Structures are given as structure tokens and as C-alpha cells.
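Visitor: Quick one: sequence plus predicted model below, questions after.
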Amino acid sequence: MRALLVVNPAATTTSARTRDVLIHALASEMKLDAITTEYRGHARDLAQQAAESGDVELVVSLGGDGTVNEIVNGLLHRGPEPDRLPRLAVVPGGSTNVFARALGLPNDPVEATGMILDALSERRERTVGLGLAAGTPGTEDEAAPSRWFTFNAGLGFDAGVVGRVEQHREQGKRSTHALYLRQAMRQFLDDPYRRHGTITLERSGEEPITGLVMSIICNTSPWTFLGNRPVYASPKASFDTGLDVLALRRMSTASVARYATQLLTSSPERGPHGKHAVSLHDLTDFTLHSKVPLPLQMDGDHLGVRTSVTFTGVRRALRVIV
């Protein structure tokens, strides 16, 4: 078997020692090419080359969720063809590693490598669904490039938080849960639209849902982790179904305190709920429109601002080693 290992040296918990241990372990089982990324988008380019080569059977990611997202977009640049495309294996090397942990992998890279090697030996894999976001035809965002996401996306408040965190990371600060919580508070205080929502959700055959302040799109559950604590925005979300949505119509101080508490105490059986919360399960296609440009994020990567995004849940899009 020929495999490509893509290493992001800037990922939060990726070290040279971890990389060397992983290379040694994988190289003992397969023909391995290991490449360290050198610029943003490099992982996507490497995965695209691997998909087009025809002789790479496995692409291994060592990095965080951003690295995984780039690799997935490189592999699927021509669309989902799971039987033809290389399989994906994920070794967690970031600060949160939502995708890897949602697959059931340990958060420790060495332990995860051992599990992946066992899975390869036993031919264990699953074909997971993914989310696809694109510019909406007939809008000013029509030309926006399509992009795949593995675990979540967001338009509005949570994407604004992601953008703030990225700004601090560019200034040299580490990505920590404390940093996210501080920026969430600042985003809340600065958000001019938190009381009067600008987002409308449209789907075929249903009445539009208007006045939304924020919208979180989940492709799996949990939505994220705070340390070792899983946080469930849409508990029913799954790699085996379409997309789930959690949206809020209001974000007053009292409602935010209530929903934050519900998130922190959420479980696989129950997520945020209440008269200002909208929860939708297993959607295939829907569009979010906003009266004003709002920030967009996918898999924790800030993508600028949009006024209209169309989302598609694509079942059985990619084979993953688990």
C-alpha cells in the first residue's frame, strides 16, 4: 500500500517527536511519503495530487481540524467518489480535534496511530457523510467557491467568534478554550444583530424560518469539546444522516446565559431547547439568507462574510479508517 502523510507543523499539539514516531510506525506497514505543509492550502493541494495520482490508497492527516478540512477538500475536488478516492486516516494534532474524536479515535496521537494501524490490519473503515456549502445562485455570493466540511459550519455569531480567535492566533497567541470563551463574550457584547436576527432559513416545501440571530450546522455530534467535555448542539446529528441545524431567534443576556448552560450540560439525549431555539434534523438541502453580510465558518476556519449560503448534506461521501 502506498500512503501519503500530511503533517501540519503549526498545529497546536503536533511535535517533531510525534511526527517521527508516526512516520516510523506507518512506514513499517506501508510505502509512505511524508510531506510537511508550508502554506495555507498546501494540505488541500497535496490531497488533490494524491487523488489524481491513481496509486495513493491512503492519505493520513497529522494536524488539527483545519488540516483535515483541507485534505477532504483536496480529495473531493471533483466530487464524492468513495470507491475511487484514497481513504482518509486522521491522527489528532490540534487543540480540539473534533472530527477525529467524533469518529471515536483517542485524542492522543500515539494511541490514535495504534488504533489506525489495527484498523488497517483488520480492514476496518466506514463511509461518512459530509456537508457541502456553496454560493446561492442568483445572489451576490453566487460565485463563492463550494467547500466541504466534516463536522460543522456556522453563519453569524459562532463564525464571528472563530474570526476573532484567528486574529489572535495570527498575533502569536495559542488556541485555547479560554481564548475561545473570552472571544465569545466579546462577540456577544459587540454583535449589533443579537436582538433582531437577520437570517432566514429556506428549504423546499416548508415555510421560511425568519429572524434568526445565529445558525449552527452540524454534520455529526458532538458539536465541539471543552477539554474532555463533549458539547452537543444537535445531539441527533450523525455522519450517517443529512445535516442538523441549531438556530436562535434571540440572544439577550438572559437567553444566552440559559442556552450556554444548556450547552455545557448537554448530552447525547438533549441539547439546547426553548421558545427562541430552532432545531432541525436530517436536512439534505437548505439555504441561509441574511439581510446583512455575516461571518461564515466551516470546521473552525473563518471564511469571510456572506449574505447567502446553500448547504447540502451528502451521504456516503468519503471512506475513513476507524
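Guide: Right, received. Where do you want to start?
Visitor: from here on, contacts and neighbour counts on C-alpha atoms
Guide: Fine.
Visitor: Contacts for the strand or helix carrying A260, please.
Guide: Counting by DSSP states H and E, the element that carries A260 is helix 253-264. With contact meaning Cα atoms under 8 Å, 6 or more residues apart in numbering, helix 253-264 is reached by 231-233, 271-273.
Visitor: Make JSON lines from these and add neighbour count to it.
Guide: Shown next, in JSON lines, are the contacts of helix 253-264 (neighbours: other Cα atoms under 10 Å):
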{"residue": "V231", "neighbour count": "21"}
{"residue": "Y232", "neighbour count": "26"}
{"residue": "A233", "neighbour count": "31"}
{"residue": "G271", "neighbour count": "20"}
{"residue": "P272", "neighbour count": "24"}
{"residue": "H273", "neighbour count": "16"}
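Visitor: Assess the claim that F157 and V213 are in contact.
Guide: Yes: using Cα atoms under 8 Å, F157 makes contact with V213 at a distance of 7.4 Å.
Visitor: Just give me the residue right at the centre of this protein.
Guide: By Cα atoms, centre = their mean, the chain has its centre lying nearest to D299, at 2.5 Å.
Visitor: need the contact list for the residue nearest to it when sequence neighbours are not counted.
Guide: Spatial nearest neighbour of D299, chain neighbours left out: N152 (5.4 Å); criterion: Cα to Cα, 6 or more residues apart in numbering. Counting by Cα under 8 Å, 6+ apart, N152 touches 131, 216-220, 223, 298-300.
Visitor: Among those residues, which are located in strands?
Guide: 131, 216-218, 298 (DSSP state E).
Visitor: residue boundaries of the helices in the protein?
Guide: 16-27, 42-53, 65-75, 98-102, 109-121, 157-170, 177-190, 253-264 (DSSP state H).
Visitor: give me the number of residues near the nearest residue to I216 once chain neighbours are set aside?
Guide: Spatial nearest neighbour of I216, chain neighbours left out: G154 (4.6 Å); criterion: Cα to Cα, 6+ apart. Using other Cα atoms under 10 Å, G154 has 25 other residues around it.
Visitor: Okay, one more to line up with it:
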Amino acid sequence: MRVMLITNPFATFTTPEGRDALAHTLASRYEVVVEHTAHRGHAGELGARAVTEGFDAVVVHGGDGSVNEVANGILGSPDALPRDPSTLPALGVVPGGSANVFARALGIDRDPLAATALIMTMLDRRERRTISLGHTAGRWFLFNAGMGMDAIVVRRMEELRHKGRKATAGRYFRTTLSSFFRPSVTPPSFTVEVPGHDPVDGVRFGFVSNTGPWTYFGAREIRTNPGTDFDHGLGIFAATSVSVPRNILLGARLLAGVEPKARHLFRQDDVDWVRFTSPEPADVQIDGDYLGLFEKLEFGHRRGVLDVVAPPKTV
């Protein structure tokens, strides 16, 4: 079995010793080619190369951004004709970032040693799990995309990382709180449309989910759309207010693990598409990666598009 191991040496929680140990462990059983990402977009180039050169699997040791790039490289443009996922390399993840949302949503242990053992067991058995993905702006997203306040937080986090700050869970939490409390941070309102429902105007921030949970508070799962998973359509979670008191109550429900409800919240699960329309450019993020400013985006969904090295879905 031929395996490409892609590691991100700049990921928050990877070390040279850990990367070497992972490479040696995989090489003890498979034909392994090790690649280290050197620049933004490099992981996607490597994922595309793995397809061209006929690798059986690609294992990524890094954060969600690296995994997203590799998945996009393996699959190519969402506008192209879909390929049978069984003819493409399966994607495995050994967590190495600060959040590791995709791996955790797949049931992959946060501990790199445990994750590696699971991946090797499944590779030996040639077991794959086929999942669905969302897409927008010519890119696939694995777990979540957002417009408004959520994307502003991601943008501010990227600014901090460029200054040398690590993207820890605590820093994300503090940045989120400060974004809501700062009067200078005012995301534009936009309209959300989904099939079979009247447009929702005045939305201040919205999430389009491909699975749940797509975010965590430490080890605690946060499920904005409890009915959304890798086997169904998209989930939409859109709030028409950035009022601190109103969103603190909503946040408390999310932290408590109960169904999120609020008068200023519009939420639906298992939809085929979502459209965001803003009268002025608004911040957008995909899988925790800042995408830029957009006035209009349509989010689509494709079922059974990617094979992953992960345990079966638990009921």
C-alpha cells in the first residue's frame, strides 16, 4: 500500500520528533512518501499529486486548514464532474492543530499515537468511510463555513497568528468575546435563503454546517445543528442580532448541549443549498480559514464524495 504523509511543520501542536516518529511508524508497514508543506496552498498541490500518482491513501498531520487543502487537492473543483471516491486516495488525519475539528467530528482521537494506531488498523483492513461535503466559491468545505461575526473572529485570529500568537482554544474564546463586546466590530446584515422557506433578512452572522459538532469549547462539543452530519445535507444557523445578552443566552443553551432556540435564530438541518446575500462586502470563513469579503455566496452540497480513514458513524 502506498501512503503519502503530508505534515505541516508550522501547525500549532506538531514537533519534529513527533513528525519523525509518525513517518517511521507508517513506514514500518507501508510504502510511505513524506512531504512537508512549505507555503499556503502546498498541501492542496500535494493532494492533487497523490491522485495523479495513484496513492492509496493520504495521511495529514496538521490542522484543519491543511486537511481542507488536501481534500480540495484530491477532489478538484466542485464544478467538475464527480469521480467515484473509491478511485481516489482515502484521507486520514493525525491531529496536529489547535482545534482539529474535522478529525474529532470523524471520531479520531486527539492523541496522535492513538490516531495513528486507528488509521493503521483501518488501512490494514482497507476500510473506508464515504462522507458528504459542502462547497462554495469553487472550494470544498469539510465541516463549516460562515459569514459575519464568526468570520470576523477568524480574521482577527489570523491577524494574531501573523504576529506570532498561537491559535489556542482560550485565545479563540477571548477573541470571540471581545468581538461581540467591541462597538467598532459591526458586521453588515445580510439575507439568508434556503429551499422551501421565505428569505430571512437582517442576519448578522450565519453558519453553514456540513457536520456536527463543528466547534468545541475545550473538550465540550458545541452543536449548532444537532441534526446535521456527514451523511445528510447542510445545516443553517443564522442569527439576526449581535446583542450580547441575547447571544449569551443562546450560547448557554449550546454549552448545555440542549437544542439551540432563540427568537433571533433561524435554524434548519438537511438542506440542499444555502444562499447568503449582503448589500456590502462581508467577511467569510471556510473551515476556520479566512476567505475574504463577499457580497453573495451560494453553498452547495454533494453526497458521498470523499473517502476517509475513520471509524463508522456511531448511532
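Guide: Perfect, thanks for sending it. Owing to the predicted nature of the structure, the values given are computational and were not obtained by experimental measurement.
Visitor: Of all the helices of structure 1, which one comes closest to D33 of structure 1?
Guide: helix 16-27 (8.6 Å; Cα to Cα).
Visitor: Let me see the residues that make contact with the closest one.
Guide: Here helix 16-27 of structure 1 has contacts from 5, 7, 9, 32, 34, 62, 109-110, 113, 117, using Cα under 8 Å, 6+ apart.
Visitor: Please apply the same query to stretch 290-305 of structure 1.
Guide: Counting by Cα under 8 Å, 6+ apart, 65-66, 69, 149-160, 162-163, 166, 198-200, 306-308 sit against stretch 290-305 of structure 1.
Visitor: Where in structure 2 does it fall?
Guide: Stretch 290-305 of structure 1 corresponds to residues 278-293 in structure 2, going by TM-score structural alignment.
Visitor: residue in structure 2 matching T200 of structure 1?
Guide: Under the alignment (TM-score structural alignment), T200 of structure 1 pairs with T191 of structure 2.
Visitor: swap that for A257 of structure 1, please
Guide: With TM-score structural alignment as the criterion, A257 of structure 1 pairs with I248.
Visitor: Around its match, how many other residues sit close by?
Guide: Other residues close to I248 of structure 2 by other Cα under 10 Å number 13.
Visitor: What's the separation between P226 of structure 2 and R125 of structure 2?
Guide: Distance of P226 of structure 2 to R125 of structure 2, given as Cα to Cα, to the nearest Å: 31 Å.
Visitor: try T14 of structure 2
Guide: Applying Cα to Cα, the value for T14 of structure 2 to R125 of structure 2 is 27 Å.
Visitor: Of those two, give the one with the bigger neighbour count.
Guide: T14 (20 against 9).
Visitor: residues in contact with the closest residue to the more buried one other than its chain neighbours?
Guide: Using Cα to Cα, 6+ apart and skipping residues adjacent in sequence, the residue nearest T14 of structure 2 is G96, 5.3 Å away. If you count contacts by Cα under 8 Å, 6+ apart, G96 of structure 2 has them with 11-14, 61-63, 112.
Visitor: between those, which is nearest P89 of structure 2?
Guide: H61 (15.8 Å).
Visitor: Tell me which residues touch the closest one, please.
Guide: 5-8, 14, 19, 93-96 are the contacts of H61 of structure 2 under Cα under 8 Å, 6+ apart.
Visitor: Could you rerun that using 10 Å?
Guide: Residues in contact with H61 of structure 2 (Cα atoms under 10 Å, 6 or more residues apart in numbering) are 5-9, 11, 13-14, 18-19, 22, 36, 67, 92-97, 112, 116.
Visitor: do the same with H162 of structure 2
Guide: Taking Cα under 10 Å, 6+ apart, we find H162 of structure 2 in contact with R156.
Visitor: Report the separation between it and H61 of structure 2.
Guide: 21 Å.
Visitor: same thing with E69 of structure 2?
Guide: 12 Å.
Visitor: isn't P112 of structure 2 right up against V94?
Guide: Yes: if you go by Cα atoms under 10 Å, P112 of structure 2 and V94 touch, sitting 5.6 Å apart.
Visitor: Give me the common contacts of those two.
Guide: The contact sets of P112 of structure 2 and V94 overlap at 22, 61, 118 (Cα under 10 Å, 6+ apart).
Visitor: would TSV of these with distance to I74 of structure 2 be doable?
Guide: What follows is the shared contacts of P112 and V94 of structure 2, written out as TSV (distance: Cα to Cα, whole Å):
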residue	distance to I74 of structure 2
L22	22
H61	16
L118	22
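Visitor: that older thread, what residue of structure 2 takes the place of the residue nearest to D299 of structure 1?
Guide: Residue pairing (TM-score structural alignment): N152 of structure 1 is matched to N144 of structure 2.
Visitor: buried subset of the contacts of helix 16-27 of structure 1?
Guide: 5, 7, 9, 32, 34, 62, 109-110, 113, 117 (16 or more other Cα atoms under 10 Å).
Visitor: show me the contacts for P272 of structure 1.
Guide: 232-235, 246-248, 258-266, 278-279.
Visitor: again, only using 7 Å
Guide: P272 of structure 1 is in contact with 233, 259, 262-263, counting by Cα atoms under 7 Å, 6 or more residues apart in numbering.
Visitor: Aligned against structure 2, show me the partner of it.
Guide: Match for P272 of structure 1 (TM-score structural alignment): P260.
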